[in-house]
Every structure is written in structure tokens, then in C-alpha cells.
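> Make a model of this:
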Amino acid sequence: MNLKIRLATLEDLDQLEAIVNDAIVSMNEQGLPQWQNGYGPNRDRLTEDITCQQLYVGMLENTLVGMAALVFGTDPVYTRVDGQFHPNSPLAYLSIHRFAIDRTLHQKGLGTAWLRTICHFATAQGYTDLRIDTHPLNIGMQKVILANDFSYCGAIEFPIPNGERFVYQYLMETPEKTCH
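Sure, this is the predicted structure:
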């Protein structure tokens, strides 16, 4: 699967909102509390991400198939991990948030391929520490994360209802890519 990555534009907003809304419905159908009851990404959040040039889209041929916010810096919630990130971690890192794919394509492996594309892009830009989280019940996303060589580092709690998340790290410079 040959996915390309580019910055999202305001022209992508309707498609991105549709992907998010589909993801919200899909998670609800699976009984996942993640992104439910108004706590998922919305048009204003996506617009802000686009304006800040931190929202990226995945393109398969000429079709927008995925999105993710790539946020550089220290995520305040990640500083309160019940566990530990790798001791050789740099002070600043790239967090992957608002990860979603177009579920209408029904392509097996699209989520794994999209996260792999993001990881290759980020490391090519010089980022060596990538972090991502998902709800403990979101087994599908956990499989996508682990398939891309991220290591489980612990649990965090976002200050929202059902805010518990498992957090993972991909540290480029550590051969064993494990958390201690």
C-alpha cells in the first residue's frame, strides 16, 4: 500500500469531519467510550490543527484515507504516566493524536499502513521519539500501534469522562525499543 502524507488544508475539512464522524459511530458500535459524547475531535479542533500546520492527511492515489495530528513538544497529560517512558527519551517528542482512517474503504491493514507512513515521515523529519495513546478497550488500535514497533509504557488519564488511555512510545535510537 503506497500511502503519501501531506499537510491538511481547509479544503480537506469536510472530508476530515466525515472521517471523524464515521470513527465516532464506529467506536460507539464497538462499545468504546473513546471520542463519545462530544469529547472527540470536532470541526473547530480540526480547523485549529490545520491552522497550526499540525494536521496531516494520508493519500492513497488521489483519495484522502486518513488523518492524524502530529504535535511536537511535551504533552502535559503524558507527564503523569502510571508507568515510565524509556530513560533515554529526549525532553521533547512528537505526539500522534486524532488518528483516524476512512472506514468506508474497508481495506485490511490501512490503519497499520497509515501509522507506518506517519512514523517514516516523522523520523525522516528528525523526530526520534514518537508517542501515541488509545483507550484500553480499543483493541484494534492497540494492534495497529504494536504492529508499528511501539512499546507499551503505561496508562494516563485525560481530564475528560472515560479519559483513561494506554500510552505507547517508539524511540528510534533504542535498539530494543522498550520502556523500563
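> from here on, contacts and neighbour counts on C-alpha atoms
Fine.
> Could you pick out the longest strand of this structure?
strand 63-73 (DSSP state E).
> so what does that strand touch, helix or strand wise?
Using 3 or more C-alpha pairs under 8 Å, 6 or more residues apart in numbering; DSSP states H and E as the contact test, the elements touching strand 63-73 are helix 13-29, strand 55-60, strand 93-101.
> Tell me how many other residues surround the closest residue to Gly163 other than its chain neighbours.
What sits nearest to Gly163 in space, not counting adjacent residues and going by C-alpha to C-alpha, 6 or more residues apart in numbering, is Glu157, at 5.1 Å. Glu157 has 18 neighbours, counted by other C-alpha atoms under 10 Å.
> Would you mind measuring from Glu157 to Asp12?
31 Å (C-alpha to C-alpha, to the nearest Å).
> how many neighbours does the closest residue to Met172 other than its chain neighbours have?
Spatial nearest neighbour of Met172, chain neighbours left out: Thr128 (4.8 Å); criterion: C-alpha to C-alpha, 6+ apart. Neighbours of Thr128 under the rule other C-alpha under 10 Å: 19.
> next one: Glu29
Neighbours around Glu29, by other C-alpha under 10 Å: 10.
> Next one: it relative to Asp22, how far apart?
10 Å.
> swap in Asn138?
16 Å.
> which SS state does Pro159 fall under?
Using DSSP: H, G, I helix; E, B strand; the rest coil, the structure places Pro159 in coil.
> now the other sequence, so there's something to compare against:
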Amino acid sequence: MDETVTERHFRRATMDDFEHIQENYAKARARMAANGNPTQWGSTFPREEVVKDDLEQGRTVLLVDEEQGQERILAQFALCTGIDPTYVSIDGAWLDDDEYVTIHRLAASGLAKRAAHDCLRWALDHYGNVRIDTHPNNLAMQHILETNGFARCGLVQLIDRDVDTTRISYQRHEW
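Next up is the predicted model:
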């Protein structure tokens, strides 16, 4: 029997993954624009230097499988520990002030279903308290977050941009 697809698993990305990660971000930007959300990432976000910094700092996590002997990246995200400066000020309220991790720059490749769900589940299983934000026009991500038990906490303002800065913030704390 020829097994063509292996089980999914997570691993930390390396600089060797950079080109594939960039391709996935380009696909994600195109999908967002096609679904009524052209400004969240525009045509250049995440910037190349941010992606490289995520890789150098060991923040990028990949969901992968293998098809016919070739690894495929199904999704990727930056997992950031510590206090996120963007989340210090919120129009609303976080669920708590406990330690948390933040997911940023989550992008699915489109190669498999439920990849974003699997990424959220992995972060919750490993860290228990997860915060994330998304653009008001990103209805797909809002749906994914809400169906995965994340609570809408309020609005935050991005501090690394001058325009289109409002994001809806979410949190789920399992422990």
C-alpha cells in the first residue's frame, strides 16, 4: 500500500524554510484580498525583515505533513512569549492578567483543511493562555477564533503602523 500523506506535526522553522514561508504569506495575502480584506496585510506584510527576525529568534512554528516523500508546510505562525506591547492598551478587557503567549502572522497554505484550527489547538495545548488579534474585515479568522472558543475581548491599536491600525483582540485561557 502506497502511503502518500503522513500525519501532521509541528516543528520550529529554520532559515531553510524562508522561501516557502514567503510563498505561503503571498498566498494568504491574495486570499484575504479576494475575500474582502485587502488592507490587513496589503501587498507587503509581513515584511521580509520581520519574517527573518521571527526565524532568527525561533518564533516561527510550522504545521507540516509529508506527501510522496516531500514535506509540505500546511500553516505557519509566529509564537511570541512575554508581554506584547500592542496588547498593553485595550478598548475592552482581557480575560485575565496571567502570563500568555501571542500568535501573530498565522497563515495557512491552503493545502489542507483545518490547518489554522490545528495551530490554535497546538498553542493552547502547549501554553494554555493564548492571545491573538485580527482585522475587522477578516471574517474568516474571526469565525475560526470564535468556533475554537476564543473570547472577543475588545479592540487594540497596532503600534507598528500608521494607518489601518484597529484590530479585534481575542483570548482563550484553558488552565
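> TM-score them against each other, please.
TM-score of the superposed chains, computed with TM-score structural alignment, normalised by the length of structure 2, equals 0.86; 163 aligned residues with a C-alpha RMSD of 1.7 Å.
> coming back round to it: what range in structure 2 does the longest strand of structure 1 sit on?
Counting by TM-score structural alignment, strand 63-73 of structure 1 falls onto residues 72-82 of structure 2.
> tell me which residues in the matching stretch are buried?
72-80 (16 or more other C-alpha atoms under 10 Å).
> How about the residue nearest the centre of structure 2: what's its closest non-neighbour residue?
Geometric centre of structure 2, nearest residue: Leu106, 1.9 Å, by C-alpha atoms, centre = their mean. Leaving aside its sequence neighbours, Leu106 of structure 2 sits nearest to Phe77 (C-alpha to C-alpha, 6+ apart; 4.2 Å).
> ok, now which ones touch Gly163 of structure 1?
For Gly163 of structure 1, the contacting residues are 34, 135, 157, by C-alpha atoms under 8 Å, 6 or more residues apart in numbering.
> Closest one of the residues you listed to Arg116 of structure 1?
His135 (19.9 Å; C-alpha to C-alpha).
> Can you tell me the number of residues neighbouring that closest one?
The burial count for His135 of structure 1: 21, using other C-alpha under 10 Å.
> now it: how far from Glu164 of structure 1?
6 Å.
> Same question for Arg103 of structure 1.
24 Å.
> Settle it for me: which of these two has more neighbours?
Between Arg103 of structure 1 and Glu164, counting by other C-alpha under 10 Å, Glu164 is the more crowded of the two (19 against 16).
> contacting residues around the equivalent of the more buried one over in structure 2?
Using TM-score structural alignment, the equivalent of Glu164 of structure 1 in structure 2 is Thr166. Contacts for Thr166 of structure 2 (C-alpha under 8 Å, 6+ apart) come out as 135-136, 155-158.
> can you check Thr123 of structure 1 too?
Per C-alpha under 8 Å, 6+ apart, neighbours of Thr123 of structure 1: Met172.
> run the last query once more with 7 Å
By C-alpha atoms under 7 Å, 6 or more residues apart in numbering, Thr123 of structure 1 lies in contact with nothing.
> Kindly report the same for the one 10 residues further on.
Contact partners of Asp133 of structure 1, counting by C-alpha under 7 Å, 6+ apart, are 165-168.
> out of the residues you listed, which are inside helices?
Of those, none are assigned to helices by DSSP state H.
> what about the nearest residue to Gly58 of structure 2 once chain neighbours are set aside, neighbour count?
Nearest residue to Gly58 of structure 2, sequence neighbours excluded (C-alpha to C-alpha, 6+ apart): Arg12, at 6.8 Å. By other C-alpha under 10 Å, 15 other residues sit near Arg12 of structure 2.
> Return the residue of structure 1 aligned against Arg12 of structure 2.
So, by TM-score structural alignment, Arg12 of structure 2 is matched to Leu7.
> Hmm, its match is touching Leu55, no?
Yes - here Leu7 of structure 1 reaches Leu55: they are 6.0 Å apart, a contact under C-alpha atoms under 7 Å.
> which residue lines up with His104 of structure 2 in structure 1?
Checking TM-score structural alignment: His104 of structure 2 goes with His97.
> How far away from the center of its chain is the match of strand 63-73 of structure 1?
Computed by C-alpha atoms, centre = their mean, to the nearest Å, the chain-centroid distance of stretch 72-82 of structure 2 equals 6 Å.
> residues in contact with that stretch?
54, 59-66, 100-109, 111-112, 115-116.
> just to revisit the earlier point, next, format the buried residues of stretch 72-82 of structure 2 as JSON lines and append distance to Thr86 of structure 2.
As requested, the buried residues of stretch 72-82 of structure 2 are exported to JSON lines (distance: C-alpha to C-alpha, whole Å):
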{"residue": "Arg72", "distance to Thr86 of structure 2": "32"}
{"residue": "Ile73", "distance to Thr86 of structure 2": "28"}
{"residue": "Leu74", "distance to Thr86 of structure 2": "27"}
{"residue": "Ala75", "distance to Thr86 of structure 2": "24"}
{"residue": "Gln76", "distance to Thr86 of structure 2": "21"}
{"residue": "Phe77", "distance to Thr86 of structure 2": "17"}
{"residue": "Ala78", "distance to Thr86 of structure 2": "15"}
{"residue": "Leu79", "distance to Thr86 of structure 2": "15"}
{"residue": "Cys80", "distance to Thr86 of structure 2": "12"}
